[in-house]
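Trainee: Show me the folded form of this:
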Amino acid sequence: MIRVVLADDEAMIRAGIKAVLSADPGIEVVAEAADGREAVEQVRAHRPDIALLDVRMPRLDGLSAAAVLRASMPEVGVVMLTTFDEDDYVAGALEAGAGGFLLKAADPRELIFGLRAVAEGGAYMSPRIARKVITRLTGGHLSRTAAARAQVDMLTPRERDVLTLVGRGLANQDIARELFLSEGTVKAHVSAILLRLGLTNRVQAAIIAYEAGLVHPYG
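Mentor: Sure, this is the predicted structure:
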């Protein structure tokens, strides 16, 4: 069970996010907060797995709260949630040690994937944000191969295995047989890959697999 402290200064936003999280049987919202200071207090009181923080909050903003939490309770994963994707916020979140950065306008499934990734010790960024970060860090000069590899690096090892076989043109049934998984599990992995990489179909996923070097044209 992933235990979450949810912090957002807008009650309706909190209610909506809590409804999304509560629909997943593996996630529990153990406390809520309306500002950054209260968020820090609730995290200290409940010791959750994840602190889900809005960037803009009164008294103490989300980035400052994240920095406090990472310094005093590094075992707690921090995920930033915002309606904005300006570079300053992304950079600030990274500097504060956040493991995830998600947009409120994103698909609700992305929120679940992001929390699970951070709870498992990984990192997650909305694809829209990840592309901006990659562009910024490279000054806009990035080959298609390097860009594809940077995207693939966001996947779990099992997702990379599935993506490789998608790139080879295998159907879900064949992938399941190859990796000793159920077909339903493969479908879930494919959906997660498309969502994480900001893709809409398997053809785009296959292209990423080729560009990242997971699949080669001649064997």
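Trainee: CA atoms for contacts and neighbours, from now on please.
Mentor: Noted.
Trainee: Which residue ranges of the chain form helices?
Mentor: Per DSSP state H, the chain carries helices over the ranges 11-22, 36-46, 62-72, 87-95, 108-119, 127-137, 144-152, 157-167, 172-179, 183-197, 202-211.
Trainee: Quick check, residue 30 in contact with residue 5.
Mentor: Yes. Between residue 30 and residue 5 there is a contact under CA atoms under 8 Å: 5.8 Å.
Trainee: Neighbour count for the two, which is higher?
Mentor: Ranked by neighbour count (other CA atoms under 10 Å), residue 30 and residue 5 place residue 5 first, with 24 against 15.
Trainee: Would you do the same for the sequence below? I want to compare the two.
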Amino acid sequence: MTNISIAIAEDQPLALKSILKKLSNTAGLDVSFTAANGLELLEKFEKQQTNIVLMDIEMPVMEGITATRQLKEKYPDVKVLMLTTFDDDDKIFNAILSGAAGYLLKDESADMIKKAIADIYEGGAAMSPGIALKALNYIKSTPQPKAETTSPEPSLLSARETEILTALKEGLAYKQIADKLYISEGTVRKHIENIYRKLQVNNKVSAVNMAKANKWL
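Mentor: Model (predicted):
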């Protein structure tokens, strides 16, 4: 296995001990540091970047999905593997939208966790079998828009705002969107603020869903 540096965000000492044990004595895996919450992870990451972050979800101070989103916005190349006890549909969906490359349950075997780390390091995705099934069922259960003969409502969004919302739907971080469109991150943030204001929403999931429902995307 290629040498892979890892950071772990986990607030439960016993769970952290279990994860460290599963990763121990594995050539090519190096745990650079651990953190007890998302904010501590972000602070430590500024001083020492790693290839992979194993991220718990429910943590004090800052939970894992928020930390993942902020981490990916600042360091788009880092790969985040959610490692949690929660298999709620909303948490799975929001973790993926925040930029996570994988979602495993903590009771997975050491071999499964190591394989997931290797897979996302190589650019793939990783999910526990049960999580993958829930994600598939979630997609299947999402109501599909009915075929309409009438034209969709005129979009409230400008062409640039539509480009940016499309990029958000594809999971791109702010910096990646800025680079793709040759604009600054500040301009990206301003456009997103305008999108939220026009659509009267406060997060990208709601914005994307509203735009899709109105066939603007």
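Trainee: Give me the TM-score for this pair.
Mentor: Overlay of the two chains. TM-score (TM-score structural alignment, normalised by the length of the second structure): 0.63; 141 aligned residues with a CA RMSD of 1.4 Å.
Trainee: just the helices of the first structure: most buried one?
Mentor: helix 62-72 (a mean of 21; mean count of other CA atoms under 10 Å).
Trainee: Please tell me which residues of the second structure that one aligns onto.
Mentor: With TM-score structural alignment applied, helix 62-72 of the first structure matches the range 64-74 in the second structure.
Trainee: That stretch vs the first structure, average distance?
Mentor: In the superposition with the first structure, the average deviation recorded for stretch 64-74 of the second structure is 0.4 Å (mean CA distance after the TM-score superposition for the first structure).
Trainee: ok, residues contacting that stretch?
Mentor: 9, 37-39, 41-42, 55-58, 78, 80, 82, 94-95, 98-100, 173-175 (CA atoms under 8 Å, 6 or more residues apart in numbering).
Trainee: swap the cut-off to 6 Å and go again
Mentor: 38, 55-57, 95, 98, 173-174 (CA atoms under 6 Å, 6 or more residues apart in numbering).
Trainee: Now render those as a markdown table, adding distance to residue 66 of the second structure.
Mentor: Converted to a markdown table, those look like this (distance: CA to CA, whole Å):
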| residue | distance to residue 66 of the second structure |
| --- | --- |
| 38 | 8 |
| 55 | 11 |
| 56 | 11 |
| 57 | 9 |
| 95 | 9 |
| 98 | 8 |
| 173 | 13 |
| 174 | 14 |
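Trainee: Now rank the residues you listed by neighbours and give me the top one.
Mentor: Of those, with other CA under 10 Å as the count, residue 56 tops at 31 neighbours.
Trainee: OK, contacts around it?
Mentor: 9-10, 64, 82-84.
Trainee: Out of the residues you listed, flag the one nearest to residue 143 of the second structure.
Mentor: residue 82 (26.9 Å; CA to CA).
Trainee: What is the burial count for the closest one?
Mentor: Counted with other CA under 10 Å, residue 82 of the second structure comes out at 29.
Trainee: Touching, it and residue 55? I think so.
Mentor: Yes. The criterion here is CA atoms under 6 Å, and residue 82 of the second structure meets it with residue 55 at 4.7 Å.
Trainee: Return the set of buried residues in the lengthiest helix in the second structure.
Mentor: Taking DSSP H as the criterion, the second structure has its longest helix at helix 185-199. Using 16 or more other CA atoms under 10 Å as the test for burial, helix 185-199 of the second structure gives 185, 188, 191-192, 195-196.
Trainee: Now residue 2 of the first structure. Nearest residue, chain neighbours left out?
Mentor: residue 27 (4.7 Å; CA to CA, 6 or more residues apart in numbering).
Trainee: any idea what the one you found aligns with in the second structure?
Mentor: So, by TM-score structural alignment, residue 27 of the first structure is matched to residue 29.
Trainee: any idea how far residue 41 of the second structure is from that match?
Mentor: 19 Å (CA to CA, to the nearest Å).
Trainee: got it, and residue 11 of the second structure?
Mentor: 11 Å.
Trainee: Also residue 27 of the second structure?
Mentor: Applying CA to CA to residue 27 of the second structure and residue 41 of the second structure gives a distance of 24 Å.
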